[in-house]
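Asks: Need coordinates for the following:
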Amino acid sequence: MTVLRRLLAAAALAVLPFACATAQDDTITIMAFGDSLVHGYGLPAGAPFPAQLERALRDKGYQVEVINAGSSGDTSRSGRSRLSWVLQDRVDAAIVVLGANDALRGIDPAVTRKNLDAVLRTLDERGVATLLAGMKAPRNMGKRYVQAFDSLYPELAKKHDVVFYPFFLKGVAMQPDLNQSDGIHPNAKGVAVIVDNILPKVEQLIDRVRSNAAS
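Replies: From the prediction side, this is the model:
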């Protein structure tokens, strides 16, 4: 190898780590934060919401990593209590999917509102662009409960100026072929429908991340 070739090779090796670091820095890290609907209750590897969302975004050319920060059984309160722990690693954006278990347990919507308000405030203070996914109370909970629960999501989204997706289970809830045998948790096909429906809002979230980085 000539001296010139040796110098060029050394220069290339010196630049390579920087190039790799730059590529990694360009990756947008999205944390899917929520309950069993995020965690993937009853689903095989590769089928939960975060994994399917990551594949869908990459298929569209986005350089992203979607972290599964779901915990089956989480209420808004338990989600709130573990948020600081899951935020120990840097994330650029978060998708919040909490509240379904609150409604199933008949928890006072005022309590759910208070907890989600705290979650959104913490994410804002950490500079994390956020998408709030709404939930709907079971219709048998009574008109007053349903109105109080359903309305807290758009009101909190407006208050905190986050990207808002009105109903996480849109097109999937109450559809037997898209849910597991319990009739509550989506199967892999159901998750695919969720991803397809929410994708434009996630792209809007990514735009916010880029805008924040440019400002």
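Asks: going forward, measure contacts and count neighbours with C-alpha atoms only.
Replies: OK.
Asks: which residues of this protein fall in helices?
Replies: 3-25, 36-39, 49-59, 76-86, 100-104, 109-125, 143-160, 188-214 (DSSP state H).
Asks: Could you tell me the end-to-end distance of stretch 179-191?
Replies: Terminal residues of stretch 179-191 are spaced 9 Å apart (C-alpha to C-alpha, to the nearest Å).
Asks: Minimum distance to A93: which of the helices of the chain has it?
Replies: helix 188-214 (6.9 Å; C-alpha to C-alpha).
Asks: just the helices of the chain: most buried one?
Replies: helix 36-39 (a mean of 23; mean count of other C-alpha atoms under 10 Å).
Asks: which helices and strands does it pack with?
Replies: helix 49-59, strand 64-70 (3 or more C-alpha pairs under 8 Å, 6 or more residues apart in numbering; DSSP states H and E).
Asks: To compare with the earlier structure, here is another sequence to fold:
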Amino acid sequence: MDRRRRGRKAALPLVAVLLGWLANGPALACKLAILGDSLTAGFGLVREEAFPARLEQALRARGITCAVLDAGVSGDTSAGGAARIDWVLADRPTHLLVELGGNDALRALPPAALEANLDRIVRTAKEHGVQVMLAGMLAPPNLGSDYGKAFEAVYLELARRHHVPLYPFFLDGVVLQRDLMQPDGIHPNGRGVDVIVARIVPMIESFLQGK
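Replies: As a prediction, this is how the structure comes out:
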């Protein structure tokens, strides 16, 4: 075989790759799935106002191209998230942000059950080679200080045990701020989502960059 024929054969795979790129666009190396409840799903908001969409926009503004997958289900508990983790991982995310626990607290579920469910989620994701970050939640004060401390400690312990980053409180800066919450006092409005994104995005940026 002469050099010209060898050169043409070697070029064929590259041409195929380029044609595929032109047809489908570049494949994103970064895919962040958010396993969450109504705070992720954007209860009471249009899709463009919900946390996943606003986070993806904020990341792009920082020069980070990462598909953000909305795996939020309104009313979901940590048990529901644990039951759905295999389905979420079927989309082959590279990273997973776990935003669960609010509905566990509203139902006063035992912190031990929360820990077991979140532990299963983190372990399963890591077994699939997915990087994990936790977003913590606080229990309502009417459940008492003992319950509140035990609930908060779950996230701290899981972050320590699995060596994963923890954003301590997902609703930081928004909860109890009437102008940032919907009338139910539980879910953020569009402005509230923007505050959440602005506060959490630096940590997510570091998480995606492996820092």
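Asks: that older thread, Serialize the helices of the first structure to JSON lines and add fields for distance to G70 of the first structure.
Replies: Compiled in JSON lines, the helices of the first structure are given as follows (distance: least, C-alpha to C-alpha, whole Å):
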{"stretch": "helix 3-25", "distance to G70 of the first structure": "24"}
{"stretch": "helix 36-39", "distance to G70 of the first structure": "4"}
{"stretch": "helix 49-59", "distance to G70 of the first structure": "9"}
{"stretch": "helix 76-86", "distance to G70 of the first structure": "9"}
{"stretch": "helix 100-104", "distance to G70 of the first structure": "13"}
{"stretch": "helix 109-125", "distance to G70 of the first structure": "14"}
{"stretch": "helix 143-160", "distance to G70 of the first structure": "19"}
{"stretch": "helix 188-214", "distance to G70 of the first structure": "14"}
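Asks: related to what we said a few turns ago, quick one, which of the helices and strands packed on helix 36-39 of the first structure is nearest to T22 of the first structure?
Replies: strand 64-70 (13.9 Å).
Asks: helices and strands around that closest one, which ones?
Replies: By 3+ C-alpha pairs under 8 Å, 6+ apart, strand 64-70 of the first structure packs against strand 28-34, helix 36-39, helix 49-59.
Asks: now that strand: which residue numbers in the second structure?
Replies: Aligned using TM-score structural alignment, strand 64-70 of the first structure spans residues 66-72 in the second structure.
Asks: which outside residues touch stretch 18-30 of the first structure?
Replies: With C-alpha atoms under 8 Å, 6 or more residues apart in numbering as the test, stretch 18-30 of the first structure has contacts from 63-67, 90-95, 206, 209.
Asks: re the thing from before, do you know which of the helices of the first structure lies nearest L131 of the first structure?
Replies: Among those, helix 188-214 comes nearest to L131 of the first structure, with 6.5 Å by C-alpha to C-alpha.
Asks: Good, we can wrap up now.
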